[in-house]
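Asks: Sharing a model that was predicted from the sequence below.
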Amino acid sequence: MARSAPQPMASIGDWHALVTPVLDELGIARYGVWGISAGAPYSYALAALDHDRVDSVAITSGLGYLPDPEILSAYGADSQKAFDMFRTGSVDAVREYWSHTLRAALDRQPPDGEWAQILRDSLANDCAGPAREALLQQRPWGFDLSGVVSPVRMWHSRDDAMVPVATADLTAGWLSHADLTVLAGTDHVPTVGVVRQALDFLAPAPL
């Protein structure tokens, strides 16, 4: 499934229209969402646009709203340079960027390394998936974070080298019911302990 062609989307908010028919078909009346890293905006989209059904939102190492200048300014020069290229470059240029970046990362992995298959999957379809993701992150997301009314619990490392912790603090300030836990001694990938806390938070209350 990771090698399937990505669905065209005009904005991250389109995720709501893609996912909710599946939930309807499955008869899911209430649910919680968990966004990890670049999955955070998609969790926020569901919470804002399907707020009558979303009970809670867990976010670990979550990406912030990159079109906002204050969020963008929290990143280092190299990241800002890449983001600028994503905003202004052609789709082919963005695909080429990810092809070079992901192949270089794959070359550093042993064939059976834990990230090797993920990297190979990301290279499928001429890097259409990573390119679409990079483009959508830079555009207006298609919804307002103030529309997220469900309780949000966020975990973010103070030492996260990929998504600066300052962006999590800013994002928490835009949400009406957010609780941010800043972690020490961890990096971008959530620890087992944080995973357990997120699952406990999302678990439905006993009847």
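Replies: Received it, and whenever you're ready, just let me know what you need.

Asks: Could you use CA atoms for every contact and neighbour count after this?
Replies: Will do.

Asks: where along this structure do the strands fall?
Replies: In the chain, the strands defined using DSSP state E lie at 31-36, 54-60, 152-157, 178-183.

Asks: List the buried residues of the last one.
Replies: By that I understand strand 178-183. Applying a neighbour-count criterion of 16 or more other Cα atoms under 10 Å, one finds 178-180, 182-183 buried in strand 178-183.

Asks: what angle separates it from strand 54-60?
Replies: 20 degrees (axes from the mean of the first three to the mean of the last three Cα atoms, to 10 degrees).

Asks: residues touching the closest residue to residue 147 other than its chain neighbours, list them.
Replies: Spatially, and ignoring its direct neighbours in sequence, residue 147 is nearest to residue 48 (4.6 Å; Cα to Cα, 6 or more residues apart in numbering). Shown in contact with residue 48 (Cα atoms under 8 Å, 6 or more residues apart in numbering): 143-149.

Asks: Export the buried residues of strand 178-183 as JSON lines, with columns for distance to residue 121.
Replies: As requested, the buried residues of strand 178-183 are exported to JSON lines (distance: Cα to Cα, whole Å):
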{"residue": "178", "distance to residue 121": "34"}
{"residue": "179", "distance to residue 121": "34"}
{"residue": "180", "distance to residue 121": "32"}
{"residue": "182", "distance to residue 121": "31"}
{"residue": "183", "distance to residue 121": "30"}
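
Asks: and here's the other structure:
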Amino acid sequence: MSIKKFAYESNHFLEYSDYNSSCSKTLVMLYGTFGTIKQDELANFLKEKNIRLLVISRVGYGNSTYKELANYLDYSKLLIKLLDSLQIENFSLFGISAGALHSYCLETMIKHRVDNIFVYGGMAAINEEEVIKCYGNYEQIKRFYEFFAKQSAEANGEFMFSFYSEIFSEELKNSSRFKDSLANEKKGLGQEVKLQSKTWGFTIKDVEAKVYMYHAKDDMEVPYQGAVETAKLLKNSKLNLVEEGGHFNKSSFFEFSEFISTKI
């Protein structure tokens, strides 16, 4: 693994992991609300498939500096700067959970460079009414997101930390995925949910790349009905809906990764 820093402006940088850089095909991974650029196991798996894996940190995660963003577009602009600096012209995107939304946004800005989008347990298009109504009590969920939109990133981060600390396993809480999400006084984590709650700056209805989605019916984080409705909004999508697996399952994750390797 090669962890590097990309300075996108004075005193501000993103960390990223560049695995298998000599390989001919490139997959850019954007992780979920809790995530890390340390993806050694996936990288080793993809190396055998001749696939370069670029995992890019979220603003304020891990050792990346924190910066307030107006919307999803602001982060995508930073991603484009990094991709340009690495001279990566064409690539596919791998969006995990909330990383799906960042993947959709990036594609709308540089359509000609994105070959395919792969989404595992992807966050649904909750800014669309027909989708958010799939999340149980519509009025309660609506108020929940209104709360995130008004709160500071730091306050949101503390809320997310308290909530998930009660349900995450000790193994996960000791992982890089959890620790890297809590950096910068949890402001990166808090900003992530704030971006979901504010005006996005783009619509997934404008995504033109082929989107391959994988979702489990027993996913307790993102109701599968939301994934179904999101797939309908995308212009060119294929949803693989399975019965079991929850929001993340290692076995299904690598099965989907195997599928990805056949499509890029």
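Replies: All right, it came through fine. The structure presented is a predicted model; accordingly, all values stated were derived computationally and were not measured.

Asks: what's the TM-score here?
Replies: Scored against TM-score structural alignment, normalised by the length of structure 1, the superposed chains reach a TM-score of 0.85; 201 aligned residues with a Cα RMSD of 2.4 Å.

Asks: Buried subset of the contacts of residue 48 of structure 1, written for PyMOL?
Replies: A single PyMOL command is used to select the members of the contacts of residue 48 of structure 1 judged buried by 16+ other Cα under 10 Å:
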select buried, resi 143+145+147+148+149
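
Asks: which of the contacts of residue 48 of structure 1 lies closest to residue 78 of structure 1?
Replies: residue 145 (26.9 Å; Cα to Cα).

Asks: Looking for the alignment partner of that closest one in structure 2.
Replies: For residue 145 of structure 1, the aligned position in structure 2 is residue 204, judged by TM-score structural alignment.

Asks: measure its match to residue 80 of structure 2 for me?
Replies: 18 Å (Cα to Cα, to the nearest Å).

Asks: Repeat that for residue 110 of structure 2.
Replies: Relative to residue 80 of structure 2, and taking Cα to Cα, residue 110 of structure 2 is found at 8 Å.

Asks: need the helices for structure 1, in chain order.
Replies: Using DSSP state H, the helices of structure 1 run over 14-26, 40-49, 69-73, 77-88, 91-107, 116-122, 124-138, 165-174, 192-202.

Asks: got the ones you listed as CSV, with distance to residue 4 of structure 1 columns?
Replies: Shown next, in CSV, are the helices of structure 1 (distance: least, Cα to Cα, whole Å):
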stretch, distance to residue 4 of structure 1
helix 14-26, 15
helix 40-49, 19
helix 69-73, 31
helix 77-88, 23
helix 91-107, 16
helix 116-122, 9
helix 124-138, 8
helix 165-174, 31
helix 192-202, 27
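
Asks: winner for burial among these?
Replies: Among the helices of structure 1, the stretch with the highest mean neighbour count (mean count of other Cα atoms under 10 Å) is helix 40-49, at a mean of 24.

Asks: In structure 2, point out the residues matching it.
Replies: Helix 40-49 of structure 1 maps onto residues 100-109 of structure 2, going by TM-score structural alignment.

Asks: That stretch vs structure 1, mean deviation?
Replies: Compared with structure 1 after fitting, stretch 100-109 of structure 2 has a mean deviation of 0.9 Å; criterion: mean Cα distance after the TM-score superposition for structure 1.

Asks: next one: that stretch to chain centre, how far?
Replies: What separates the centre of stretch 100-109 of structure 2 from the centre of its chain is 9 Å, taken as Cα atoms, centre = their mean, to the nearest Å.

Asks: Stretch 63-73 of structure 2 too?
Replies: That offset, for stretch 63-73 of structure 2, works out to 14 Å (Cα atoms, centre = their mean).

Asks: Next: stretch 110-122 of structure 2.
Replies: 11 Å.

Asks: Show me which residues of that stretch are buried.
Replies: Buried residues in stretch 110-122 of structure 2 (16+ other Cα under 10 Å): 111, 114-122.

Asks: just stretch 5-12 of structure 1 next, same as before
Replies: 11-12.

Asks: one step back: want to try a markdown table for the strands of structure 1, with distance to residue 97 of structure 1 as columns?
Replies: Below are those laid out as a markdown table (distance: least, Cα to Cα, whole Å):
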| stretch | distance to residue 97 of structure 1 |
| --- | --- |
| strand 31-36 | 23 |
| strand 54-60 | 26 |
| strand 152-157 | 27 |
| strand 178-183 | 32 |
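
Asks: among these, which is nearest residue 91 of structure 1?
Replies: Among these, if distance is taken as Cα to Cα, the winner is strand 31-36, at 24.8 Å.

Asks: and the closest one, which residues are buried?
Replies: 31-36.

Asks: could you dump the residues you listed to JSON lines with distance to residue 100 of structure 1?
Replies: Output for the buried residues of strand 31-36 of structure 1, formatted as JSON lines (distance: Cα to Cα, whole Å):
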{"residue": "31", "distance to residue 100 of structure 1": "38"}
{"residue": "32", "distance to residue 100 of structure 1": "36"}
{"residue": "33", "distance to residue 100 of structure 1": "32"}
{"residue": "34", "distance to residue 100 of structure 1": "30"}
{"residue": "35", "distance to residue 100 of structure 1": "27"}
{"residue": "36", "distance to residue 100 of structure 1": "24"}
